[in-house]
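Colleague: pasted the sequence and its predicted model underneath.
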Amino acid sequence: MSTDFAAARLNMVESQIRTADVTDLPLQDALRVVAREAVVPASKAYLAYADAEVEYAPGRWLLRPRDVGKLLQYLKPRAGETALAIAAPYAAAVLEAMGLTVTRLDGEDLTSPAGAGYDVIISEGAVGAAPVAWTKALAIGGRLGVVERAGPVGRATIYVRAEDGLGRRTVFDSTPPVLAGFGAEPGFAF
């Protein structure tokens, strides 16, 4: 049985992306052409457009389509910008399709980004809290999108670097698996 991935991709945009208020047209156009099935093992290609996280490597997952679409829209990527994709092969391909220059970080050490001065940084895996090295890699005006998760529900969070510091806001709930080594630090709660 063969899968019509082009039809699945269009259905994903129409039923999961647009219905989640992802209205950025260049982003929708990129999501319609980037092959999600190309960044997962062939044995899991049939899951590429499901409303679920898909494991693409041991301990690494793609965000569900709705969540990656919303996170990318909040980051406001624009052609000509530079981006860093941390454990985010699908988001990297979408950003490249939108005309950004993308550096991919998906090896052993995700805590040390290559270079600095990025306009956009995105991770498809959840973390307990955004690592300082990631926020320091942002240019002035740069945006980081990551899901911070310390319990059963995570919060998609956008960081923006300004000349006088770093702004942070949560934008929606999300529940992707936590990247290995990036769980919440144990502590006390009051």
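Modeller: Done, it's in.

Colleague: C-alpha only now, for contacts and for neighbours.
Modeller: OK.

Colleague: need the residues that contact the longest helix along the chain.
Modeller: Across the chain, the longest stretch assigned as helix under DSSP state H is helix 65-75. By C-alpha atoms under 8 Å, 6 or more residues apart in numbering, the residues outside helix 65-75 that reach it are 12, 16-17, 20-24, 27, 49-52, 91, 120, 122, 124, 143-146, 156, 158, 174.

Colleague: just the ones of those in strands?
Modeller: 120, 122, 143-146, 156, 158, 174 (DSSP state E).

Colleague: of the contacts of helix 65-75, buried ones?
Modeller: Listed as buried from the contacts of helix 65-75 are 12, 16-17, 22, 24, 27, 49, 52, 91, 120, 122, 124, 143-146, 156, 158, 174; burial here means 16 or more other C-alpha atoms under 10 Å.

Colleague: before we go on, here's another structure to hold up against the first:
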Amino acid sequence: MDRSSPDLAQARHRMVDTQVRPVQVSDPRIIKAMREVPRERFVPADRAAIAYADIGVPLAASRVLMEPRIIARLLQSAVPLGGERALVVAAGTGYSAVLLARLGLSVLALEQDPALAALGAALSKELAPAVRFVTGALRDGFADAAPYDLILIDGAVRTLPDALAGQLAIGGRLATVLWPQGKVGSGVLAEHSTLGLRARQQFDASTPLIPELLAAPRFSF
């Protein structure tokens, strides 16, 4: 499908009305951003037709663009505020990073796959210049620019990586899908205080695990 097709613009609005708003996503800023950001630009050209389906869209051999409703709920749970500094881990081609930038945040996008990072950097330069892409090991986070007010892990993890917890500011939040071995996955929001990181389940969710974070050090809570 031609990425400039008006059908894709219509599909974007249907996505918001049939997938995002029905799951109690009510923040008008998130709804506006998801209506405006062309999700089809962030997937391979031969998958543009399924960019707005309620599925994760494959980006590379082992990585996907998360389902729209899960991204939307994670963003709403995190309550992103304009002017905050955010780190997106496993940013892929940058869709979630661009959404956060459209919400007024200064965003650093970390991606381990150089090809995905190059594409994400190009898209961000065009659609959200407040996003800066860096390439590096996902499990290490990006300490050079820490601390962050918000960290979004763009996919599912078995455990919360210790390195990322240490890069949050006091009062900062970490949002992701936590899917422990043998248990049900859930969207979680972890808040950092002087007592450490405290995670709370927000909603049931299952989305593909991020392979690069499967062996990440464990954080107990």
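Modeller: Yes, it's here. If you're wondering where the values come from, they're calculated on a predicted model, not measured in any experiment.

Colleague: assuming the best superposition, what's their TM-score?
Modeller: The TM-score (TM-score structural alignment, normalised by the length of the first structure) is 0.91; 185 aligned residues with a C-alpha RMSD of 1.7 Å.

Colleague: which part of the second structure lines up with the longest helix of the first structure?
Modeller: Aligned by TM-score structural alignment, helix 65-75 of the first structure falls on residues 68-78 of the second structure.

Colleague: ok, now stretch 118-128 of the first structure?
Modeller: Counting by TM-score structural alignment, stretch 118-128 of the first structure lines up with residues 148-158 of the second structure.

Colleague: tell me which residues are up against that stretch.
Modeller: By C-alpha under 8 Å, 6+ apart, the surrounding residues in contact with stretch 148-158 of the second structure are 64, 66, 78, 80, 84-92, 96, 164, 167-169, 171-181, 206-210, 213-214.

Colleague: alignment lookup: residue 214 of the second structure to the first structure.
Modeller: With TM-score structural alignment as the criterion, residue 214 of the second structure lines up with residue 183 in the first structure.

Colleague: how far away is the spatially most central residue of the second structure from residue 106 of the second structure?
Modeller: The second structure has residue 154 as the residue nearest its centroid, 3.5 Å off, counting by C-alpha atoms, centre = their mean. With distances taken as C-alpha to C-alpha, to the nearest Å, residue 154 of the second structure is found 17 Å from residue 106 of the second structure.

Colleague: before we move on, what about residue 75 of the second structure?
Modeller: When distance is defined by C-alpha to C-alpha, residue 75 of the second structure is 15 Å away from residue 106 of the second structure.

Colleague: and for residue 55 of the second structure?
Modeller: Counting by C-alpha to C-alpha, the gap from residue 55 of the second structure to residue 106 of the second structure is 28 Å.

Colleague: residue 101 of the first structure: neighbouring residues, count only.
Modeller: Number of residues near residue 101 of the first structure (other C-alpha atoms under 10 Å) recorded here: 17.

Colleague: next up, the contacts around the counterpart of it in the second structure.
Modeller: Structural alignment (TM-score structural alignment) places residue 101 of the first structure against residue 106 in the second structure. Residue 106 of the second structure makes contacts with 83-86, 130-131, as judged by C-alpha under 8 Å, 6+ apart.

Colleague: now the first structure: which of those match?
Modeller: Retained contacts for those in the first structure, judged by both residues aligned by TM-score structural alignment, their matches' C-alpha atoms under 8 Å, are 83-86.

Colleague: out of the residues you listed, which sit inside strands?
Modeller: Short answer: those in strands (DSSP E) are 85-86.

Colleague: any of the kept ones among the contacts of residue 106 of the second structure buried? List them.
Modeller: For these, buried by 16+ other C-alpha under 10 Å: 84-86.

Colleague: okay if I get those as CSV plus distance to residue 198 of the second structure?
Modeller: CSV is the format used below for those (distance: C-alpha to C-alpha, whole Å):
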residue, distance to residue 198 of the second structure
84, 20
85, 20
86, 19
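
Colleague: of those, closest to residue 142 of the second structure?
Modeller: Distance to residue 142 of the second structure across these (C-alpha to C-alpha) is lowest for residue 86, with 11.0 Å.

Colleague: wait, the closest one touches residue 108, no?
Modeller: Yes: Residue 86 of the second structure is within contact range of residue 108, at 6.2 Å (criterion: C-alpha atoms under 8 Å).

Colleague: helices along the second structure, start to end?
Modeller: Using DSSP H, helices in the second structure cover 6-15, 28-36, 68-78, 95-102, 114-127, 162-165.

Colleague: which of those helices sits most buried?
Modeller: helix 95-102 (a mean of 27; mean count of other C-alpha atoms under 10 Å).

Colleague: that helix against the first structure, how far on average?
Modeller: Comparison of helix 95-102 of the second structure with the first structure after fitting gives an average deviation of 0.8 Å (mean C-alpha distance after the TM-score superposition for the first structure).

Colleague: other SSEs contacting that helix?
Modeller: helix 28-36, strand 85-89, strand 106-111, helix 114-127, strand 131-135 (3 or more C-alpha pairs under 8 Å, 6 or more residues apart in numbering; DSSP states H and E).

Colleague: and residue 119 of the first structure, how many neighbours does it have?
Modeller: Neighbour number of residue 119 of the first structure under other C-alpha under 10 Å is 26.

Colleague: let me redo that: residue 182 of the second structure
Modeller: For residue 182 of the second structure, the neighbour count with other C-alpha under 10 Å is 7.

Colleague: cool, and residue 111 of the second structure?
Modeller: Applying other C-alpha under 10 Å, we find 25 residues neighbouring residue 111 of the second structure.
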